[in-house]
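Visitor: just coords:
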């Protein structure tokens, strides 16, 4: 049975290949494809973001009111820009008597708020802690002032409802360094 099925599939594959229309690329088709590839690579090169210098980055941050300082990495001799961020600790709030439906709606609004903060460039990272402690999660705000971070954090629907409370601390990190 297996042999006959395999033979049938092989014949079907050969027959399908024979019935494909034969096309040959003309010299003009090849040249057009080559021109398109060159055009795409030129466009790609033109729209690549130009890397800013450390000086330009620092001037931009300073002009927006961010606190920064520089240090030179001993190993690489690179100048590192340290930027002040604000780490908001989301702590268990006093008002936790919402029913299951209210809690689900608050959670949905909470996640929408955090997504909006990220999309607008105000928050770089957010997430819950994996235990059931008093501190429920964090958000790192990429804004120039404590007042702004506090305002954004307290606009969270979970905070407004009293289910979460905010505690914010200034936090320094190397500008542009990714998490690993």
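Guide: On my side now, so go ahead. Quick caveat: nothing in here was measured; it's all calculated off a predicted structure.
Visitor: drop to CA atoms for contacts and neighbour counts, all remaining ones
Guide: Will do.
Visitor: Can you give me the distance of residue 139 to residue 158?
Guide: 13 Å (C-alpha to C-alpha, to the nearest Å).
Visitor: neighbours of residue 164, just the number please.
Guide: For residue 164, the neighbour count with other C-alpha atoms under 10 Å is 23.
Visitor: Next up, the contacts around it.
Guide: By C-alpha atoms under 8 Å, 6 or more residues apart in numbering, residue 164 lies in contact with 90, 91, 92, 93, 94, 95, 158.
Visitor: Report the two of these separated the most.
Guide: 90 and 95 (13.7 Å; C-alpha to C-alpha).
Visitor: Settle it for me: which of these two has more neighbours?
Guide: Remark: of residue 90 and residue 95, residue 90 carries more neighbours, 24 against 13, as counted by other C-alpha under 10 Å.
Visitor: for the protein, what spans make up the helices?
Guide: Taking DSSP state H, the helices of the chain run over residues 2-18, 27-47, 54-63, 100-119, 146-154, 157-160.
Visitor: In TSV, list these along with distance to residue 78.
Guide: Shown next, in TSV, are the helices of the chain (distance: least, C-alpha to C-alpha, whole Å):
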stretch	distance to residue 78
helix 2-18	60
helix 27-47	27
helix 54-63	10
helix 100-119	29
helix 146-154	29
helix 157-160	41
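Visitor: Next one for the comparison:
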């Protein structure tokens, strides 16, 4: 009986360790680049173009409600560290805005972008592109 109990406990412990390993969060891809006496840590980000979607015939009030949810969602992504910068375009073109996602994979960036209420409502669609930048870069 003790052997059975010990075996069950060991199996449970091994399963917990394996589950913990599989739950590790993937890190974004990086590499270092030297230029003169400066070493840059380059990171792959994912640039998401938010483009006009097929469903843009909402009333003004409905569109404003969707926009409020869209902005709240982007704020939440920023607070969670999932985005690095976001902003709208300043013209009436097909691309309505850009979001730089700080994720390990394009699939994760796409999943997060598609969770945006404006995308779910069809006002926007997403186009995802990998993009390299020096980690911690700032706009000037």
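Guide: Okay, I see it. These numbers were taken from a predicted model, which means no experiment stands behind them.
Visitor: on that earlier part again, export the contacts of residue 164 of the first structure to a markdown table and tack on distance to residue 10 of the first structure?
Guide: Listed next are these as a markdown table, based on distance: C-alpha to C-alpha, whole Å:
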| residue | distance to residue 10 of the first structure |
| --- | --- |
| 90 | 63 |
| 91 | 65 |
| 92 | 65 |
| 93 | 68 |
| 94 | 71 |
| 95 | 69 |
| 158 | 63 |
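Visitor: Identify, from these, the entry nearest to residue 166 of the first structure.
Guide: For those, the nearest to residue 166 of the first structure is residue 90 (5.0 Å; C-alpha to C-alpha).
Visitor: For that closest one, give me its contacts.
Guide: Residue 90 of the first structure makes contact with 135, 136, 137, 138, 139, 164, 165, 166, 167, according to C-alpha under 8 Å, 6+ apart.
Visitor: With distance to residue 10 of the first structure as extra columns, can I get those residues in JSON lines?
Guide: Converted to JSON lines, the contacts of residue 90 of the first structure look like this (distance: C-alpha to C-alpha, whole Å):
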{"residue": "135", "distance to residue 10 of the first structure": "63"}
{"residue": "136", "distance to residue 10 of the first structure": "60"}
{"residue": "137", "distance to residue 10 of the first structure": "59"}
{"residue": "138", "distance to residue 10 of the first structure": "59"}
{"residue": "139", "distance to residue 10 of the first structure": "59"}
{"residue": "164", "distance to residue 10 of the first structure": "65"}
{"residue": "165", "distance to residue 10 of the first structure": "68"}
{"residue": "166", "distance to residue 10 of the first structure": "67"}
{"residue": "167", "distance to residue 10 of the first structure": "69"}
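Visitor: Please convert the buried members of those into PyMOL selection syntax.
Guide: Filtering those down to the buried ones (16 or more other C-alpha atoms under 10 Å) takes a single PyMOL command:
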select buried, resi 135+136+137+138+139+164+165+166
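Visitor: Sounds good, over and out.
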